[in-house]
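**Student:** take this sequence and fold it.
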Amino acid sequence: MRHRLRSAVVGLVLTTLALASATARAEKIQIGCTATSDCASAMVAVDEGIFKKHGLDAEMVLIGINSNIPAAILSNSIQIGGPTSTVFLQAADGGLDLVAVSGASIMNKTSNDAIAAFVRNGITINGPQDFKGKKVGAPGIGAFLQVLFVKWLVEKGVDPKSVNFVEVTFPTMADTIKSGGVDAVLTAEPFVMRMTNANLGTVGARYAAELARTEPIIFYAASREWAEKNPETVKKFRAAIAEAAPIVNNDREKASAAIAKFTKQPLELVKLTTPNSAEPVLKPEQLAWWVDVMSAQKMLQSKLDLKKLILD
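**Tutor:** From the prediction side, this is the model:
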């Protein structure tokens, strides 16, 4: 009896030491994203212990404006970030040596229907022409929502220069609209529903639905130097994201809980909106449309080699 007890104690101690050792060996990384569902695969990987399972001690960091993510990556404030396709390409065009390490989210009918130009009370928008002379808030100049909106304006025959764009973070959009600081904001669910329910205004345009694209919205990126020095960490990160993506797409409860926790939005509100589709696979040709659109908007000055921008 005493022998069995001693063996059990020894076994418990060894198990505890093994778990402690595994925790100690876990590589610490910080992942920066804005308050949207586009990085839901990373949020779920944190919440469900998937990163830990793959040997990573990962922490999610909330970034106010997407265009700040490349600088945060290069300063090593975060090791991996979730820039929009447009922010990433503009940063690469500007000489920042970033590389995509995994896909995060893509456009589809659900995500496109969730995007809107939300207009404050007292402003009437009957068509694209009515945005002329208006002050429009975007979650980053050159960010995904703003570039799409400019593309939509051009297709509708409206000069984008006739619109005054300013930066407004997602968490401050409701207050900015309420105070009259802007005439409209470029946003998405659940922010649209939240502002609608608060009687702050109405949807002026569902511009992404009209464009109906299927390209990447956000993907995970790192500095090339960090990614090349840490190939095993990147491998573990990719494996964790690939495991978490199906949960985002198929388990609404777990996905909503993770999104609400990170974005600090009410869980019941988050549950009302389907998360943007998670897609861990990213190919160079998926960025070609973005390059064409951004070049037309004179956002890119150089010819980017898309194959070099995605880590093998």
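
**Student:** only C-alpha atoms from now on, for both contacts and neighbour counts.
**Tutor:** Will do.

**Student:** just to be sure, G32 is in a helix?
**Tutor:** No. Counting by DSSP: H, G, I helix; E, B strand; the rest coil, G32 is not part of a helix but strand.

**Student:** now show me the structure for the sequence below, then we'll compare the two:
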Amino acid sequence: MPAITNSSSLVRRSSAAAATVALALMLGACGGSDTAAPQPAAADQVKDLKVGATPTLSGLGLRVAVSDGNFSSSSLNVSAVANKSANDAVPQLLSGELQVAQMDTITFMQARSQGLPVRIIAVNGEQSTNGGNGEMSAAGVVAKTDSPINSPTDLVGKKVGVPAIKTQTWMNIRAFVDAAGGDSSKIDFVEVPSAQTIDLVTQGTVQASTPAEPLMSSSIAAGKVKLIHNTDAPGNKGVPSSVYVATEDFIAKNPDTVRKFADSVYAAAKKVNGNRELAAKVAQSELKYTPEQLANAFYQTFGTSETTPAQLDKISDLAVKYGILTEKPKAEDLLADIK
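**Tutor:** Down below sits the predicted model:
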């Protein structure tokens, strides 16, 4: 039986991991950034970018920008590098292995709360729904087709697999269960490998889990599982679920490059949002999904413009409520000034 981890041990592991990441980043930051130095001319700024991004459909926006030539038309040479995890990507930013990284907004906020010098330069994915019952989204909670679990409140007291404790998925589940009148503190959250989210449910190791797309839609279509609820937070349609991040030093030294990067990904988002044909084409060519895997896929909405402090406040309010952050950050401090 595949190993899973309960929430108490995960909290210890997550704390240790966060401390390790924080130390790595602060050591990297000790090299210093001379933000007072004269801004380099646009021609002298970095044009070759390695961008860490998820190899799943949530990384589709970046791949559309690459394959459609959005970056090359802006004189940028962008290479997508598969992220193992958002936490792994952050030290790579400060070491210079990556110039930009895609990460979920909560992981970014955690990094900032530790005093780490990273800021949002562009939106990647947006929450596609307001968390309504029966709506598909980029990820969801599923259970066996014959399970007695049929609603958010039925998750209370059950073992539910999530990517990790105190992440955006974990937080959003707690939010929609509480909004439905349940007590999310009584859910037994456990960490499960993303590739095994369906197998662990069908085997009975967990009673529900949270597959992402296109694994969720293909498994539902195959009759393996049923959708209980998507993993969107109630009322938060349009907030940035994931963002592109760079170090303050890189932003200060390469403002023209950063602006061109943001403009390019927003232009690509406008092309792919609502365009299943283009989304499927790029998902197959760049992410190596098969037509069968994508037959029923849900393609999330990608951001077409910069986020606002009010949108970030919606996320940080929940993060404080559920103990992910100890205090609410000033939203303006999370954003790069690249205008």
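
**Student:** any idea what the TM-score comes out to?
**Tutor:** Scored against TM-score structural alignment, normalised by the length of structure 1, the superposed chains reach a TM-score of 0.80; 288 aligned residues with a C-alpha RMSD of 2.8 Å.

**Student:** which one in structure 1 is aligned with Q114 of structure 2?
**Tutor:** Counting by TM-score structural alignment, Q114 of structure 2 corresponds to G94 in structure 1.

**Student:** give me the number of residues near that match?
**Tutor:** As a burial measure, G94 of structure 1 scores 13 neighbours (other C-alpha atoms under 10 Å).

**Student:** quick one, what contacts it?
**Tutor:** Counting by C-alpha atoms under 8 Å, 6 or more residues apart in numbering, G94 of structure 1 makes contact with nothing.

**Student:** matching Q297 of structure 1 against structure 2, which residue comes up?
**Tutor:** Per TM-score structural alignment, Q297 of structure 1 is aligned with Y322.

**Student:** nearest spatial neighbour of that match, skipping sequence neighbours?
**Tutor:** Distances taken as C-alpha to C-alpha, 6 or more residues apart in numbering place M171 nearest to Y322 of structure 2, at 6.8 Å, with adjacent residues excluded.

**Student:** so is F165 of structure 1 in a helix, a strand, or just coil?
**Tutor:** F165 of structure 1 - assigned by three-state DSSP - is strand.

**Student:** tell me if I'm right that K283 of structure 1 and I310 touch.
**Tutor:** Yes. Counting by C-alpha atoms under 8 Å, K283 of structure 1 does reach I310; the two are 7.5 Å apart.

**Student:** who's more crowded, the two?
**Tutor:** Per other C-alpha under 10 Å, whichever of K283 of structure 1 and I310 has more neighbours is I310, with 18 against 15.

**Student:** picking that back up, what's the helix or strand for the aligned residue in structure 1 for the residue nearest to Y322 of structure 2?
**Tutor:** Under the alignment (TM-score structural alignment), M171 of structure 2 pairs with V147 of structure 1. Using DSSP states H and E, V147 of structure 1 maps to helix 144-155.

**Student:** would you agree the residue nearest to Y322 of structure 2 is in contact with V320?
**Tutor:** No. In this structure M171 of structure 2 lies outside contact range of V320 using C-alpha under 8 Å: 10.2 Å.

**Student:** these two: which is more packed in?
**Tutor:** M171 (23 against 14).

**Student:** ranges for the helices of the stretch 101-250 of structure 1?
**Tutor:** In the stretch 101-250 of structure 1, the helices defined using DSSP state H, counting those that start in this stretch lie at 109-114, 144-155, 173-179, 191-197, 207-211, 224-229, 231-250.

**Student:** fine, thanks again, bye for now.
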